[in-house]
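Novice: when you get a sec, could you give me coordinates for this:
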Amino acid sequence: MNQPNIDVDYLVAQLKALLSIDSPTGYTDNAVRYCSRELERLGLQPELTRRGAIRAVRQGGSREGARAIVSHIDTLGAQVKALTANGRLALAPIGHWSARFAEGARVTIYGYEKILRGTILPLKASGHTHNEEVDTQPTGWDFVELRIDARTTSAEETMALGIEIGDIVAVDPQPEFLDSGFINSRHLDDKAGVAIMLAAIEALGRSDAVLPVDVHWLFTIAEEVGVGASSVIMPDIASLVAVDNGTSAPGQNSSEFGVTICMADQSGPFDYHLTRKLVELCRENGIDCRKDVFRHYRSDSASALEAGHDIRTALVTFGIDASHGYERIHLDALRSVSELLTRYVTSRIEIARDAEEFSDVRSFTRQPAPKTEPKS
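Specialist: Now for the predicted structure:
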């Protein structure tokens, strides 16, 4: 069997296309439609949940004990919290991100009847007026406002523009793709993960790869608010690998290059056997790999387990610098993670009992233990 080769140009093209479509949690329909069309073009038949999470199954040798790969289409954003007396907008964040990174952002306001543009600014934005107070004012969502690019100086005039409390605010990604392989943009979490999955699917379609079990390619729409993969997991699935961002920062072992495999996040350790398999696949295939632990982090896998799904979970990541801010990644990591996915879905099944929901202890897995075990 020829190992699938990742088309890096295709991966980059998909990331650029995804970044051009606003998709903060709660406003993902357009991105869902785009991904569904691309999956169809790649020969899969996407199925959508009521709210728009996507499942596309590529058939393998067996339906039971299926594998699943998941990333999320939704991004961070904001909602209109109030129309203020000066005609501007108070905001509430969608997802967890700092208002420090919101300051200066260009945005789109999605009203029911009208779409407008604007800028998020600190309450004291003019140095000519506030002097040193522009530097000493606090940081937080209570200290920023959205200036609308329309004639308005009062709440009443803003309301007349068609803007209401609860309207979605999408933040411009401002992407920049450099010849060095570095990519700077907002919303790389997790548009890059979606592009990685599409590139793996595309590579598998060009190869003669044989899948030992069905693979469910999943794209969720509410990971940033903690819901994620709670409602898109089918009973056939035995293992779930989430594709998301690693945290390249001081005190972390994540890298912007190669694959970073998360050993644990705030929800606890990932599955011992599945994580070990992914590490071994990296080593066997010459894929640069390192491990890390994320303390203030959760992914689609956590929501799947919390929903009651008895599945093995793992998290493979591409290192992001300044996660949930103005993010930076490197193309090497995107290609490496995509390569790992193709190696994983074509690898042999090692835990045959996972095809059954329940089985006896004789077929149960083993972890390393001292040579002498206590007798029962």
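
Novice: only C-alpha atoms for contact and neighbour calcs from this point on.
Specialist: OK.

Novice: so who does the residue nearest to residue 174 when sequence neighbours are not counted touch?
Specialist: In space, and not counting its chain neighbours, residue 174 is closest to residue 185: 5.5 Å by CA to CA, 6 or more residues apart in numbering. The contact partners of residue 185, by CA atoms under 8 Å, 6 or more residues apart in numbering, come to 173, 174, 175, 176, 326, 327, 328.

Novice: please repeat the previous calculation with a cut-off of 10 Å.
Specialist: Neighbour list for residue 185: 19, 172, 173, 174, 175, 176, 177, 325, 326, 327, 328, 329 [criterion: CA atoms under 10 Å, 6 or more residues apart in numbering].

Novice: for the comparison step, fold the sequence that follows:
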Amino acid sequence: MTQDLAYIIDTFEALVNIPSPSGFTQSSIEYVKKEALSFGYSCEKTEKGGLIITVPGKSDDTLGLSAHIDTLGAMVRSINEAGTLNLLPIGGYMMEAIEGTYCNVHTRDGRTYTGTISTTMPSVHTYDDARTLERVPKNMIVTIDECVSNKADVLNLGVQSGDFISLDPCFVHTESGFIKSRHIDDKASVAVLLGVLKSLSDQGSVPKNTLKFVISNYEEIGHGSSYIPSEIKEFLAVDMGAIGADLNGDEYTVSICAMDSSGPYDYELTNRLIKIAQEKGINYAIDIFPHYGSDVSAALRGGSNIRGALIGQGVHASHGIERTHEKGLQATFQLVMGYIETGF
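Specialist: As a prediction, the model looks like this:
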């Protein structure tokens, strides 16, 4: 394993264990900021809490690269008389993907309580309809790990409607090179971009173009990079490659997305990424993701005058317990480095 890849995986593990559902990303943003500052690069926060890292280049022509730090999660909707919590999801996932998941409830005054997400009929030994109950938010609850028996007990803990719920990532790195975890989408790509920053810093490299690394914090709910600095002319979203029955990518490749639910990505820039992958012998796939949007999608909807493209390591079972491989992370890192070296 290369030093760059080892750093990326270690950084991903650290990041994925920092709770950060959309709207609750302050701690993870601070982690990224601390890393970027340690490499000698300036940082600024956006008004909505995202982060922009600047790498001065030989030219003022500016390339933007993005990854999003926010993840799926939930929020406390209400408290039941039995002392359990009703929830509403943050981000788009199947309720089946969180059934049985350990979680944390984060109060507005800074306390954290552990718990478990289940259906309202969590045992086949007790409920006739446990198997057939529809898995929808109204049928899901959180049972917190405190000695509570009613709503008043829960309120006395400081838990209330509007508290954030984060999901246990369940991170595992296998000897065969697989990384299994929630939130590979997209903390793995944040780690890739930090790996790029570390590599540039270690080499003392001054890129051809000035670089703006945009770490967005609301991508999972659709408006992550709706604002980006106006000097950015090209914008590359580093996210994830979906894996499915009629798709070409896998966990060992970097996916280059030609089109997603927001429409086609920039023809010239996408072609240039394909050419870079071919010339550098990077394992890649070209795909279309009809149920997908990205930070580039948000930037374009926000009115940015940019050329945009989307890449990312192939991820199995996205928005669930996801899986990718070291080779996919390495290919994504290599393509980002190749893109920066080529510039425009």
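
Novice: fetch the TM-score of the aligned pair.
Specialist: The TM-score (TM-score structural alignment, normalised by the length of structure 2) is 0.97; 342 aligned residues with a CA RMSD of 1.2 Å.

Novice: coming back round to it: map the residue nearest to residue 174 of structure 1 across to structure 2 for me.
Specialist: Under the alignment (TM-score structural alignment), residue 185 of structure 1 pairs with residue 181 of structure 2.

Novice: how about the helices in structure 2?
Specialist: 3-16, 26-38, 151-156, 184-203, 267-279, 295-301, 326-342 (DSSP state H).

Novice: want to try JSON lines for the ones you listed, with mean neighbour count as columns?
Specialist: Compiled in JSON lines, those are given as follows (neighbours: other CA atoms under 10 Å):
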{"stretch": "helix 3-16", "mean neighbour count": "19"}
{"stretch": "helix 26-38", "mean neighbour count": "17"}
{"stretch": "helix 151-156", "mean neighbour count": "16"}
{"stretch": "helix 184-203", "mean neighbour count": "23"}
{"stretch": "helix 267-279", "mean neighbour count": "16"}
{"stretch": "helix 295-301", "mean neighbour count": "24"}
{"stretch": "helix 326-342", "mean neighbour count": "22"}
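
Novice: for the residue located most distally from the centre of structure 2, give me its contacts.
Specialist: For structure 2, the largest distance from the centre (CA atoms, centre = their mean) belongs to residue 128, which lies 38.0 Å off. Counting by CA under 10 Å, 6+ apart, residue 128 of structure 2 makes contact with residue 121.

Novice: would you mind measuring from it to residue 86 of structure 2?
Specialist: Separation of residue 128 of structure 2 from residue 86 of structure 2 (CA to CA, to the nearest Å): 22 Å.

Novice: can you measure across stretch 315-335 of structure 2, start residue to end residue?
Specialist: End to end - CA to CA - stretch 315-335 of structure 2 spans 17 Å.

Novice: what separates that stretch from the chain centre, distance-wise?
Specialist: Here stretch 315-335 of structure 2 is found 12 Å from its chain centre; the criterion is CA atoms, centre = their mean, to the nearest Å.

Novice: any idea how many residues pack against residue 325 of structure 1?
Specialist: Neighbour count for residue 325 of structure 1, taken as other CA atoms under 10 Å: 20.

Novice: same question for residue 233 of structure 2.
Specialist: Residue 233 of structure 2: 16 surrounding residues under other CA under 10 Å.

Novice: correct me if wrong: it contacts residue 299.
Specialist: No - judged on CA atoms under 10 Å, residue 233 of structure 2 makes no contact with residue 299 at a distance of 11.7 Å.

Novice: which neighbours do the two share?
Specialist: Shared contacts of residue 233 of structure 2 and residue 299 (CA under 10 Å, 6+ apart): 305, 306, 308.

Novice: can you tell me which of those is nearest residue 104 of structure 2?
Specialist: Nearest to residue 104 of structure 2 among those is residue 308, at 36.2 Å by CA to CA.

Novice: list the contacts for the spatially closest residue to the closest one that is not a sequence neighbour?
Specialist: Spatial nearest neighbour of residue 308 of structure 2, excluding adjacent residues (CA to CA, 6+ apart): residue 235 at 4.8 Å. By CA under 10 Å, 6+ apart, the contact set of residue 235 of structure 2 is 62-66, 211-214, 228, 266, 269, 295-296, 299-300, 304-310.

Novice: what do you get for residue 84 of structure 1?
Specialist: With contact taken as CA under 10 Å, 6+ apart, residue 84 of structure 1 is in contact with 90, 145, 146, 153, 154, 155, 156, 158.

Novice: returning to what we had before: how near is the residue farthest from the centre of structure 2 to residue 258 of structure 2?
Specialist: In terms of CA to CA, residue 128 of structure 2 sits 47 Å off from residue 258 of structure 2.

Novice: what's around the aligned residue in structure 2 for residue 298 of structure 1, how many residues?
Specialist: Residue correspondence to structure 2 (TM-score structural alignment): residue 298 of structure 1 is matched to residue 293. Using other CA under 10 Å, residue 293 of structure 2 has 20 other residues around it.

Novice: ok, the spatially most central residue of structure 2 to residue 295 of structure 2 distance?
Specialist: Closest to where the C-alpha atoms of structure 2 average out (CA atoms, centre = their mean) is residue 186, at 2.1 Å. Distance of residue 186 of structure 2 to residue 295 of structure 2, given as CA to CA: 11 Å.

Novice: now for these two: what residues contact both?
Specialist: Common contacts of residue 186 of structure 2 and residue 295, defined by CA under 10 Å, 6+ apart, comprise 67, 68, 219, 220, 238, 239.

Novice: if I read this right, the residue nearest to the centre of structure 2 contacts residue 218, doesn't it?
Specialist: No - between residue 186 of structure 2 and residue 218 there is no contact under CA under 10 Å: 11.5 Å.

Novice: residues in contact with both of the two, list them for me.
Specialist: Joint contacts of residue 186 of structure 2 and residue 218 (CA under 10 Å, 6+ apart) are 68, 69, 70, 71.

Novice: dump the residues you listed to TSV, plus neighbour count.
Specialist: Output for these, formatted as TSV (neighbours: other CA under 10 Å):
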residue	neighbour count
68	29
69	32
70	30
71	30
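
Novice: among the residues you listed, which ones are in strands?
Specialist: Per DSSP state E, strands hold the following members of these: residue 68.

Novice: whereabouts in structure 2 does stretch 159-176 of structure 1 align?
Specialist: The aligned range for stretch 159-176 of structure 1 in structure 2 is 155-172, by TM-score structural alignment.

Novice: buried residues of that stretch, list them for me.
Specialist: When neighbours are counted by 16 or more other CA atoms under 10 Å, the buried residues of stretch 155-172 of structure 2 are found to be 159, 160, 161, 162, 163, 164, 165, 166, 167, 168, 169, 171.
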